[in-house]
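Q: Turn this into a model:
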Amino acid sequence: MKGIRSLLATGLALALFGAAVASADPTTSTAGAHRGDWPTWQKDLSGTRFNADERRITQHNVDGLRLKWAFAYPHTDAPVRSQPAIVDGVAYFGGPDGRFYARDARTGAARWTFDMSVVEPGPRPAIAWDGPAVAGGRVYFGDIRGYVYALDQRTGTLVWAKQVDAHPSATVTSSPIVFEGRVYVGTSSGENTAGKDYACCTFRGHIDALDADTGALAWRHYTVPQPQAVGTWPSGATKYEPSGAGVWSSPVIDAKTRTLYVGTGQNYTGSAGDFDTLLALDPRTGAVKWRNQVTEADTWRSLCNDPDPEGYCPGLKDGSALDYDIGATPNVFTVGGRTLVGVGQKVGVYHVFDARTGEVVWRRQLGVPLPSGGVSGIQWGSSFDGRRLYIATYFADPGKVFAVDPATGRVLWETPNPADGCTTGGAAQHPDICSLGHGPAVSSSPGVVYEGANDGKLRAYSATTGRVLWTYDTVRDFTGVNGLPGRGGAISGAGGGAVVSDGMVYVQAGYAPAYPNPDGGHVLLAFGL
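A: Prediction:
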């Protein structure tokens, strides 16, 4: 699983146009919501992760951000990963404790709490595994068990919950997006992490369209054919092929052409289907408009990293066991009147295609690829502010934050994860844990780029130069507004990232790599000027 336009006037016009489209679209905001909200993981339909309406925080005063409140979760070994949505002065987010929360965005005061365990209690914990989308008076999100929920935005009352996949390993890491009465969300799986005695693998990735009012399935696109038994593994366990190609990432939509874009993961077994592919789908029917497969072969399971993988990872010999899937969410943007769609890959390449045809426009290698495991490249998502693309790399020795020209892929600036990241702050006490990499998606507001790191630090960068303007170390103890003790850590990846709304910045802290936290839980932190 992972540029300055030639004419500034054109870039500014596009930024304003994109902001107007995102603000006016009733399917990505609630009635009465104002333009500074951040209602979905993607921020808007086109996936900019850019708040054009943020006017309080600028590159000149961002160093004045201070912690306004912290929310601490009960102690748990699960990481925190549910990026908050901010709508009408309320923060909506899930915790690693099986609860979903609504808190006052300014003060952290309680609005309501929903206990997810009331939906089909079972052996697997009910934990929000993605970021919510707030639309039409409801809050939509998925969980680790493969359920998608709709809650009443005002009261937190359950409207509906649907298990989109009953496979024992299915999970929803894809943050939903809402468009014209439907919820679009992908399903992924951890089945490929099972051991040698497991009959691997039977999971099929898919992207679904659900009725926003009822949760009923409107259509489904499977990424691989139905797995079939094709023999046995050396252990004697049944071997199934093909499998995998989970949809880890969150979809985006070009409202003008009514096209949904989403990336897919690698095969677990076999080599078939829409693995490592950017899909362009008709949101009304699920029909494929075009597909672009960015890797010729990519079959990977965790046993590929086993000391003795012989017979369990055939791709190690032919170089096709890479784990170089598309875990990042696409960005839809316009250059010179031509609509493009770009997406990062875990091999460290950012790809840009013609949004109408799927034709390759440009590619840029940013991360340094490692032999296997897909941890060096682009993980969860990038940001576009109308002028530049902002892209971060993970374990890339070190990870870096880049600004890239959207027309050509030319790197405008690159800033490495600061070398002192593991020797300063709380991470300095844990040199065996700390690393210089960026797991989260990138976010931006006018003049400022935000990215968190494995060293537990959230940083703000100048959008024009890449200079670090502000750093906050989260590897420290906090007392939550809910009275619980908490401690930060690696900034939340797996689809998380900083959220910028109405003069505030929000981030979840407590992801992998896990820093010792014996006395408290992970934290949601809220900053303001």
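
Q: Only C-alpha atoms from now on, for both contacts and neighbour counts.
A: Noted.

Q: Arg145 against Val164, yeah?
A: No - Arg145 is beyond contact range of Val164, at 9.3 Å (criterion: Cα atoms under 8 Å).

Q: Scan the protein for its longest helix.
A: helix 8-24 (DSSP state H).

Q: Would you mark the buried spots in it?
A: For helix 8-24, burial by neighbour count (16 or more other Cα atoms under 10 Å) applies to Thr10, Gly11, Leu14, Ala15, Leu16, Gly18, Ala19, Val21, Ala22, Ser23.

Q: and which of the residues you listed is nearest Val368?
A: Using Cα to Cα, Gly11 comes nearest to Val368 of the buried residues of helix 8-24, at 30.0 Å.

Q: what's the spacing between the closest one and Leu389?
A: Look at Gly11 and Leu389: by Cα to Cα, to the nearest Å, they are 12 Å apart.

Q: what does Asn305 give?
A: 33 Å.

Q: again, but for Ala216
A: Distance from Ala216 to Leu389, counting by Cα to Cα: 36 Å.

Q: Looking at these two now, which is surrounded by more residues?
A: Taking other Cα atoms under 10 Å, Ala216 and Leu389 do not tie; Leu389 has more neighbours (27 against 16).

Q: if I pick the residue lying closest to the more buried one once chain neighbours are set aside, what's in contact with it?
A: Leaving aside its chain neighbours, Leu389 sits nearest to Val404 (5.1 Å; criterion: Cα to Cα, 6 or more residues apart in numbering). By Cα atoms under 8 Å, 6 or more residues apart in numbering, Val404 lies in contact with Gly3, Ile4, Arg388, Leu389, Tyr390, Ile391, Arg410, Val411, Leu412, Trp413.

Q: repeat for Gly244
A: By Cα under 8 Å, 6+ apart, the contact list for Gly244 reads 189, 192, 201-205, 223-224, 265-269, 275.

Q: one more to line up against the first:
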Amino acid sequence: GYTGVASARTQPTLAGGRLFVGSESGEVHALDPSTGCTHWSFKAAAGVRTAPSVAPYRANGRSGLAVVFGDQRATLYALDANSGETLWTLKIDDHPSAGITGSPAIHDGRVFVGVQGLGEEGRGATNNNPCCTFRGSLSAVDINTGKLLWKTWTIDEPKPRAKNAAGVQMYGPAGGAIWSAPSIDVKRGLVYAATGNGYADPPQPMTDAVIAFDQKTGKVVWHNQVLPGDQWAMGCQPENPDNPGCPRVMGPDYDFSATPILTNDGRRDLVVVPQKSGIAFAFDPDDGGKLVWKTQFGPPSGLGGQWGGASDGKNFYTGTNGFHTTPGGMTAISLATGEVAWQAPPQPLACGQQRQGCGAGQGAAVTAIPGAVFSGSHDGALRAYSTTDGKVIWQFDTNREFETVNGVKANGASMDGPGPIVAGGMLFVNSGYGGLVGRPGNVLLAFALE
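A: Modelled structure (predicted):
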């Protein structure tokens, strides 16, 4: 169990015979995957939502595996996987609203990480807030030294616009956050990232977009914006001609919060990603990111979020989330055609009668293995669907208290954000999501696969 938190939304990582996991309290643990016993713990300066990423390092005459993760104040950490000793830390972004949510991706000695600016996105209509100055970025860091190799912004530098009714200076553009983990394309030497909406005018060409960056230089090789002009800030109204702190015309907030997946349909490579619009997009990485297909798999929902899909080389799988919509269910989309292969309806609620925090939404990232795809739900159930026809072949209800190996009082509840991992003959998943669409919980569960 996790201490002092209302959500368990940091995906664990199994590497080097240990299970690494963080928490919103800032604690990061190295556990024995079979018993859950703790090898070491570390306390970051702020909450940790990223999965720890693990890769070899070599520095100062020593070598081993480095555990790399980010916190909600945009600091990147590297620890020795064996001892938990700090190798280096690096402040990726100095903006007061900047944080790291997407897990770092590591390749060839480089750590790639994006930043988001949730704190500023929620203050657009506040009179005393000089909104908005945050802009998203992707950075590359040397895993051996913690040195920043390059940083590429997703939007232009903010400039003064006008003053609001309280006389506070407003700025723009802003936004273009990178919420999710980037994806590595070894063959093309690229790294892919998906961006969020804008927070303030003027509109920018790389919000709500998939971007391909050169791994060595950070240069943007191509980008494809699927929804231009999606400026959105919490508290603003659809039309805001008299409030310069808000976009003049509000967008629907249909940004990307999922990782773009590099996969292959049997004939060609595709970059596939679901959006909060309820649409999944497939892009051709060999044709400048040209759109290959797009498929509506569920209703749109600006606050719902789609945290990640999965692919098995035949289909792309995604859950259906929602906020003030009808959520729930699982969809398989043919990679070759973009057509829906099957759709599974929402299941009976494991949490009882529908109420605040008890719903059928399946916004958590899904995980596919041969024959099955796993999805956690706001109702607290983890389900396995047959990849053949979408039938539920296994279900576990996490809505209860658990006796934990570390003695912390813990319970399961809603599941959102990170999905389960399957590795070493086991499945690991967090339960508890005390946000807008869920109920609080604080437990990490481990299952043996039969």
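
Q: Post the TM-score for the overlay when you can.
A: The TM-score (TM-score structural alignment, normalised by the length of structure 2) is 0.92; 433 aligned residues with a Cα RMSD of 2.1 Å.

Q: What is the nearest of the contacts of Gly244 of structure 1 to Pro176 of structure 1?
A: Of these, the one sitting nearest to Pro176 of structure 1 (Cα to Cα) turns out to be Gly205, at 15.4 Å.

Q: What's the match for that closest one in structure 2?
A: Here Gly205 of structure 1 is matched to Gly136 in structure 2, going by TM-score structural alignment.

Q: Leu281 of structure 1 now?
A: Under TM-score structural alignment, Leu281 of structure 1 pairs with Phe213 in structure 2.

Q: Report the separation between the closest residue to that match other than its chain neighbours and Gly288 of structure 2.
A: Once flanking residues are discounted, Phe213 of structure 2 sits nearest to Val220: 4.6 Å by Cα to Cα, 6+ apart. Applying Cα to Cα, the value for Val220 of structure 2 to Gly288 of structure 2 is 11 Å.

Q: Show me which of these two is the more surrounded one.
A: More neighbours surround Val220 than the other of Val220 of structure 2 and Gly288, with 17 against 13 (other Cα under 10 Å).

Q: Double-check the more buried one against Ala193; I have them as touching.
A: No - applying Cα under 8 Å, one finds Val220 of structure 2 not in contact with Ala193, separated by 10.7 Å.

Q: Name the residues contacting each of the two.
A: With Cα under 8 Å, 6+ apart as the test, Val220 of structure 2 and Ala193 both reach Ile211, Ala212.

Q: what about the strands in the stretch 51-200 of structure 1?
A: With DSSP state E, counting those that start in this stretch, the ranges of strands along the stretch 51-200 of structure 1 come out as 66-72, 85-87, 90-94, 99-104, 110-115, 133-135, 138-142, 147-152, 158-163, 170-171, 177-179, 182-189.

Q: Can you add distance to Ala441 of structure 1 and mean neighbour count and give the ones you listed back as a markdown table?
A: A markdown table is the format used below for the strands of the stretch 51-200 of structure 1 (distance: least, Cα to Cα, whole Å; neighbours: other Cα atoms under 10 Å):
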| stretch | distance to Ala441 of structure 1 | mean neighbour count |
| --- | --- | --- |
| strand 66-72 | 21 | 20 |
| strand 85-87 | 15 | 29 |
| strand 90-94 | 17 | 26 |
| strand 99-104 | 22 | 19 |
| strand 110-115 | 26 | 16 |
| strand 133-135 | 16 | 28 |
| strand 138-142 | 18 | 27 |
| strand 147-152 | 22 | 22 |
| strand 158-163 | 27 | 18 |
| strand 170-171 | 20 | 27 |
| strand 177-179 | 16 | 27 |
| strand 182-189 | 18 | 27 |
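
Q: Make CSV out of the ones you listed and add distance to Asp420 of structure 1.
A: CSV is the format used below for the strands of the stretch 51-200 of structure 1 (distance: least, Cα to Cα, whole Å):
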stretch, distance to Asp420 of structure 1
strand 66-72, 22
strand 85-87, 32
strand 90-94, 31
strand 99-104, 35
strand 110-115, 37
strand 133-135, 36
strand 138-142, 37
strand 147-152, 41
strand 158-163, 45
strand 170-171, 36
strand 177-179, 38
strand 182-189, 36
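
Q: what number of residues lie near Lys276 of structure 2?
A: Burial of Lys276 of structure 2 is recorded as 27 neighbouring residues (other Cα under 10 Å).

Q: Aligned to it, what sits in structure 1?
A: In structure 1, Lys276 of structure 2 lines up with Lys346, judged by TM-score structural alignment.

Q: is it true that its match touches Thr329?
A: No - contact criterion Cα under 8 Å: Lys346 of structure 1 and Thr329 do not qualify, at 11.8 Å.

Q: so what's the closest residue to Ala44 of structure 2 other than its chain neighbours up against?
A: Once flanking residues are discounted, Ala44 of structure 2 sits nearest to Gly26: 4.7 Å by Cα to Cα, 6+ apart. If a contact means Cα under 8 Å, 6+ apart, then Gly26 of structure 2 has Lys43, Ala44, Ala45, Ala46, Gly47, Val48, Asp71 as its contacts.

Q: how far away is the alignment partner in structure 1 of Gly26 of structure 2 from Met504 of structure 1?
A: Using TM-score structural alignment, the equivalent of Gly26 of structure 2 in structure 1 is Gly98. From Gly98 of structure 1 over to Met504 of structure 1 the distance is 26 Å, taken as Cα to Cα.
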